[in-house]
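K.L.:
Curious how this folds, go ahead:
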Amino acid sequence: MERSRRELLCRAGTVVLAVGATAGCLDAAAGDGPQGPAGTPETLSCSEDGFVRLDTPFEEPVASRTVEPEGTGTTVELSAEGTAETYGQPIRLVLRNTGDDSVGTRGEHAYSVQRRTGEGWVDVRGSTTGEAVDLPVEDDALDAGDTYSWSIDLEESTIASAVPDRELGVCPPLGPGPHRFVYWGIVEAPPIGIEFELIG
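P.N.:
Predicted coordinates:
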């Protein structure tokens, strides 16, 4: 059966489009986007040798967005640009002393990045050296109007490398679901946090 050149070219174009669409799906399945457990997993488990998860450095309930350090008459506020962010994009947060008095802190790295699990909130990070580590703590202060600010890309290597002088990793990989940022370094105040949804 004879076919026109125009018909053959049309069929060839359709095949190319179909193959291109399939290749795009394969690219997405091969590593784009969060690869960890979705939703609220029962726990965060890691099969990597030498990974020791960070302990939670606080026991008090986490306050939402504002705290008043004891004995200061000052309010400290934690804010974020949004409560949902796409994997690989930055989450931006600011901790601000909105009062008139100086507030003691434990430095800008006194924070946790946690994932909600069936066992409670768990830090996504851990030491990769086979030994437990603590996050750096320093004596610092936020004067009236001063801020700490963070812009953290929501992907494993950036979260792991945000703290200097610590060999950290994220395990298992980040997955879509509820997370929170907790700053636990305000002296004489409970930890303060903001929940956010990581989406694919």
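
K.L.:
make it CA atoms for all contacts and neighbour counts henceforth
P.N.:
Noted.

K.L.:
show me what contacts residue 179?
P.N.:
By Cα atoms under 8 Å, 6 or more residues apart in numbering, the residues touching residue 179 are 113, 114, 115, 116, 195, 196, 197, 198.

K.L.:
let's go with 7 Å and repeat that
P.N.:
114, 115, 116, 195, 196, 197, 198 (Cα atoms under 7 Å, 6 or more residues apart in numbering).

K.L.:
Over to residue 123?
P.N.:
Residue 123 neighbours (Cα under 7 Å, 6+ apart): 54, 112, 113, 114, 115.

K.L.:
Specify the helix with the largest residue count in the chain.
P.N.:
helix 5-29 (DSSP state H).

K.L.:
Following the chain onward from that one, which element is next?
P.N.:
For helix 5-29, the following helix or strand on the C-terminal side (DSSP states H and E) is strand 52-53.

K.L.:
Toward the C-terminus, what is the element adjacent to that following strand?
P.N.:
Following strand 52-53 toward the C-terminus (DSSP H and E): strand 63-64.

K.L.:
Could you name the helices and strands sitting against that next one?
P.N.:
strand 192-199 (3 or more Cα pairs under 7 Å, 6 or more residues apart in numbering; DSSP states H and E).

K.L.:
which strands and helices sit next to the strand it packs on?
P.N.:
Going by 3+ Cα pairs under 7 Å, 6+ apart, strand 192-199 lies up against strand 63-64, strand 84-86, strand 177-183.

K.L.:
Proceed likewise with the subsequent sequence, for comparison:
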Amino acid sequence: MVLFIVAIFVIGFFSYVMYLQSKNDSLQEALSTAERKIQNLNCEIKTHLLCIDLLQNDVEEARKSLVNMERLEKENASMFETIQCTTKENQSLQDEIKSIKHQKAEEFINNLERERNAAQKRESEYSIKLQNEQACLKKRLQEIESLKQEAEDSKLCVICDEAAKNVVFMPCGHCCSCESCYDSLPTKICPVCREKIINTQSIYIS
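P.N.:
Next comes the predicted model:
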């Protein structure tokens, strides 16, 4: 009987322990859920605080913008007055510019007239200079033609003045006659230096 009572007591005790263990697990889970909710609430509080800071910044910016708008209105009023004064000054400047332009136009026309006269004078001087140079060139060409003619004449035999020189006399080295005239010389003496001709060398002058 005692053992039965003890057994019932032990079973009841273990059942109570299991109940407490289950209750503890439930409490632990509830505690974890509560901690998560607290963390979420903390995050929401931080977010709301951040939004409040942003709103405060926006309010401060709005105040600054309002101050700036008032300052800009004053500046605009001052600028409007400045524009009116500037408009009057511009009108005065335009009148002065018109007068200056008229004077400059007259000066420009006078300068053009002087430059045209100077250009005509230079053209006349260049024309005279060109005519002189053309005359000098014509004279030079005549001299060149004369020299060319003399050069052509110098290629002709000094005896017959018709055939080309093609014989060199040795030992004096003069080339002054053609073979035909050399053959017809009564005495073999150079017509230029009067030295006796010992030998000859035929050449061709182009």
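
K.L.:
Assuming the best superposition, what's their TM-score?
P.N.:
Here the TM-score for the pair of chains, by TM-score structural alignment, normalised by the length of the first structure, is 0.25; 76 aligned residues with a Cα RMSD of 4.9 Å.

K.L.:
For the contacts of residue 179 of the first structure, could you give me JSON lines that also reports distance to residue 140 of the first structure and neighbour count?
P.N.:
Shown next, in JSON lines, are the contacts of residue 179 of the first structure (distance: Cα to Cα, whole Å; neighbours: other Cα atoms under 10 Å):
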{"residue": "114", "distance to residue 140 of the first structure": "24", "neighbour count": "19"}
{"residue": "115", "distance to residue 140 of the first structure": "28", "neighbour count": "28"}
{"residue": "116", "distance to residue 140 of the first structure": "30", "neighbour count": "21"}
{"residue": "195", "distance to residue 140 of the first structure": "25", "neighbour count": "20"}
{"residue": "196", "distance to residue 140 of the first structure": "27", "neighbour count": "18"}
{"residue": "197", "distance to residue 140 of the first structure": "31", "neighbour count": "18"}
{"residue": "198", "distance to residue 140 of the first structure": "31", "neighbour count": "25"}
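
K.L.:
Could you single out the nearest of those to residue 26 of the first structure?
P.N.:
Ranked by distance to residue 26 of the first structure (Cα to Cα), the contacts of residue 179 of the first structure are led by residue 198 at 22.3 Å.

K.L.:
Check whether that closest one really touches residue 181, as I assumed.
P.N.:
No - the criterion here is Cα atoms under 7 Å, and residue 198 of the first structure misses it with residue 181 at 11.8 Å.

K.L.:
re earlier: make TSV out of the contacts of residue 179 of the first structure and add distance to residue 161 of the first structure.
P.N.:
Formatted as TSV, those follow (distance: Cα to Cα, whole Å):
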residue	distance to residue 161 of the first structure
114	16
115	18
116	22
195	21
196	21
197	21
198	19
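
K.L.:
and which of those residues is nearest residue 126 of the first structure?
P.N.:
Relative to residue 126 of the first structure, the closest of the contacts of residue 179 of the first structure is residue 114; by Cα to Cα it sits at 11.3 Å.

K.L.:
Nearest residue to the closest one in space, please, no chain neighbours.
P.N.:
Of all residues not flanking residue 114 of the first structure in the chain, residue 123 sits nearest, at 4.1 Å (Cα to Cα, 6 or more residues apart in numbering).

K.L.:
cool, and residue 183 of the first structure?
P.N.:
Spatial nearest neighbour of residue 183 of the first structure, excluding adjacent residues (Cα to Cα, 6+ apart): residue 111 at 4.2 Å.

K.L.:
Over to residue 141 of the first structure?
P.N.:
Once flanking residues are discounted, residue 141 of the first structure sits nearest to residue 104: 4.3 Å by Cα to Cα, 6+ apart.

K.L.:
Give the helix, strand or coil label for the one you found.
P.N.:
strand (DSSP: H, G, I helix; E, B strand; the rest coil).

K.L.:
how much space is there between it and residue 76 of the first structure?
P.N.:
Per Cα to Cα, to the nearest Å, residue 104 of the first structure is found 11 Å from residue 76 of the first structure.

K.L.:
Those two: who's more crowded?
P.N.:
residue 76 (23 against 18; other Cα atoms under 10 Å).

K.L.:
helix or strand right after the host helix or strand of residue 94 of the second structure?
P.N.:
Per DSSP H and E, residue 94 of the second structure falls inside helix 2-154. Scanning forward in sequence from helix 2-154 of the second structure by DSSP H and E, the next helix or strand is strand 167-170.

K.L.:
burial count for the nearest residue to residue 169 of the second structure once chain neighbours are set aside?
P.N.:
Nearest in space to residue 169 of the second structure, with sequence neighbours left out and distances taken as Cα to Cα, 6+ apart, is residue 200 at 4.8 Å. When neighbours are defined as other Cα under 10 Å, residue 200 of the second structure has 17 of them.

K.L.:
What residues of the host helix or strand of residue 200 of the second structure count as buried?
P.N.:
Element membership for residue 200 of the second structure (DSSP H and E) is strand 199-202. By neighbour count with 16 or more other Cα atoms under 10 Å, strand 199-202 of the second structure contains the buried residues residue 200.

K.L.:
repeat for stretch 113-128 of the first structure
P.N.:
113-117, 121-128.

K.L.:
Also stretch 18-32 of the first structure?
P.N.:
If you call a residue buried by 16+ other Cα under 10 Å, then stretch 18-32 of the first structure has no buried ones at all.
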